[in-house]
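**Q** sharing a model that was predicted from the sequence below.
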Amino acid sequence: MKELKTNPRAVLAGIRNAFGLPALLLFSAMTGFGSFAQEQGLSLYMSMLSTILIWGLPGQVVHVELYGMGAPLIAVVLGVAGANARFMPMTLSMMPVFDDSPHNRRWNYLLAQMISINTWTEMLDRGPEIRADRRMAYFLGFSFTCMTAGIIGVLQG
């Protein structure tokens, strides 16, 4: 993977590697979530927005369940945060992959939002073999492809 000479090539490599099993799994899981959310009365717009903003199926299920019960907003927020707390150790363990990357550290907040089990395992596996200045581009290509597959799955459901 060190042959990624430009950021556009790194993005394309991330997209290419996300197609296949990672995108298919997310599409399938999010199709189920889309059906569940629709059954609970959540609009398509809200279902897709929750996919982008929460980006963790356990948290999204908690969101839909509590929303469907008419729970107060603070209960929904705390429930989603609790269900997605597993992303904190994943995020912390992945930060060394981006330590020697020359990108602005503020981008780490966007990168953290894009972490899923698929992107986490991909970057821990392939991240060290990608040039440091291409890792963020690769990660974003991979992550956006996975998220797009998830959003299409919600739309399908």
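**A** Arrived safely.

**Q** please count neighbours and contacts with C-alpha atoms only from this point.
**A** Noted.

**Q** which stretches in the chain count as strands?
**A** Under the criterion DSSP state E, the chain contains no strands.

**Q** which other residues reach the helix ranked longest in it?
**A** Ranked by residue count, the top helix of the chain under DSSP state H comes out as helix 135-156. Contact partners of helix 135-156, identified using CA atoms under 8 Å, 6 or more residues apart in numbering, comprise 7-8, 10-19, 22-24, 26-35, 44, 47-48, 51-52, 55, 98, 101, 103, 111, 114-115, 119, 123, 127.

**Q** another structure for you, compare them:
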Amino acid sequence: MNAALIGIASGLIVIVGIALFKQLDKKIIYGLVLTAIGFLYVGYTWTDITAISINVVQAIFFLFLAYFGIKKNMYFIVAGYFLHGLWDLAYHLFADPGLIPPHYDMFCLSIDFTMGIYLWIIQYRSHFAVIDSPVQR
């Protein structure tokens, strides 16, 4: 429970921290964060060839989701955060969970979902702001 609360709080701190830098391209920043969290597992599992192989593949997958989110549609990044949260939850099915820090699954799941929900709300609201715009009518 503490890991989840710390994850939610950390997600909110990251969101507020990114929002403070108004000049930065938020899409690129959130894409970079998604890429980085995918590669954290690579750093944790470098001592086990099977685990690192699995984690390199997942890290590259999230790298491409971030890329397509930056270049095509932000919803790729939103999906990436939710999928990474599910990866955190299911990690023990694919590799030795002893290689990652204790309670990392719940911490990372909660931070990923916090950021994913925030980004989904922002995208959803901006979509309807464009539809309701007087210029569009």
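**A** Noted; the coordinates are in hand. Bear in mind that the values here come from a model prediction, so they are computed numbers and not experimental data.

**Q** next, the TM-score between them, please.
**A** For this chain pair, the superposition-based TM-score is 0.37 by TM-score structural alignment, normalised by the length of the second structure; 84 aligned residues with a CA RMSD of 4.6 Å.

**Q** re earlier: helices - which of the contacts of helix 135-156 of the first structure land there?
**A** When the contacts of helix 135-156 of the first structure are checked against helices (DSSP H), the matches are 7-8, 10-18, 22-24, 26-35, 44, 47-48, 51-52, 98, 111, 119, 123.

**Q** which among the contacts of helix 135-156 of the first structure end up buried?
**A** 7, 10-15, 17-18, 22-24, 26-35, 44, 47-48, 51-52, 55, 98, 103, 111, 114-115, 119, 123, 127 (16 or more other CA atoms under 10 Å).

**Q** so what does the longest helix seen in the second structure touch, helix or strand wise?
**A** Longest helix in the second structure by number of residues (criterion: DSSP H): helix 104-131. The helices and strands touching helix 104-131 of the second structure, judged by 3 or more CA pairs under 8 Å, 6 or more residues apart in numbering; DSSP states H and E, are helix 2-20, helix 75-90.

**Q** middle-most residue in the second structure, spatially?
**A** Nearest to the geometric centre of the second structure sits Tyr81, at 3.1 Å (CA atoms, centre = their mean).

**Q** I figured that residue hits Thr35, correct?
**A** No - counting by CA atoms under 8 Å, Tyr81 of the second structure does not reach Thr35; the two are 9.9 Å apart.

**Q** now Cys29 of the second structure: how far from Trp120 of the second structure?
**A** Actually, residue 29 of the second structure is Ile rather than Cys. According to CA to CA, to the nearest Å, Ile29 of the second structure stands 15 Å off from Trp120 of the second structure.

**Q** who's in contact with the closest residue to Ala4 of the second structure other than its chain neighbours?
**A** In this structure, Ala4 of the second structure finds its nearest non-sequential neighbour in Phe107, 4.8 Å apart by CA to CA, 6 or more residues apart in numbering. Under the criterion of CA under 8 Å, 6+ apart, the contact list for Phe107 of the second structure reads Ala3, Ala4, Leu5, Ile6, Gly7, Ile8.

**Q** please repeat the previous calculation with a cut-off of 7 Å.
**A** Residues in contact with Phe107 of the second structure, defined by CA atoms under 7 Å, 6 or more residues apart in numbering, are Ala3, Ala4, Ile6, Gly7.

**Q** what separates it from Tyr30 of the second structure, distance-wise?
**A** Noted for Phe107 of the second structure: a distance of 18 Å to Tyr30 of the second structure, by CA to CA.
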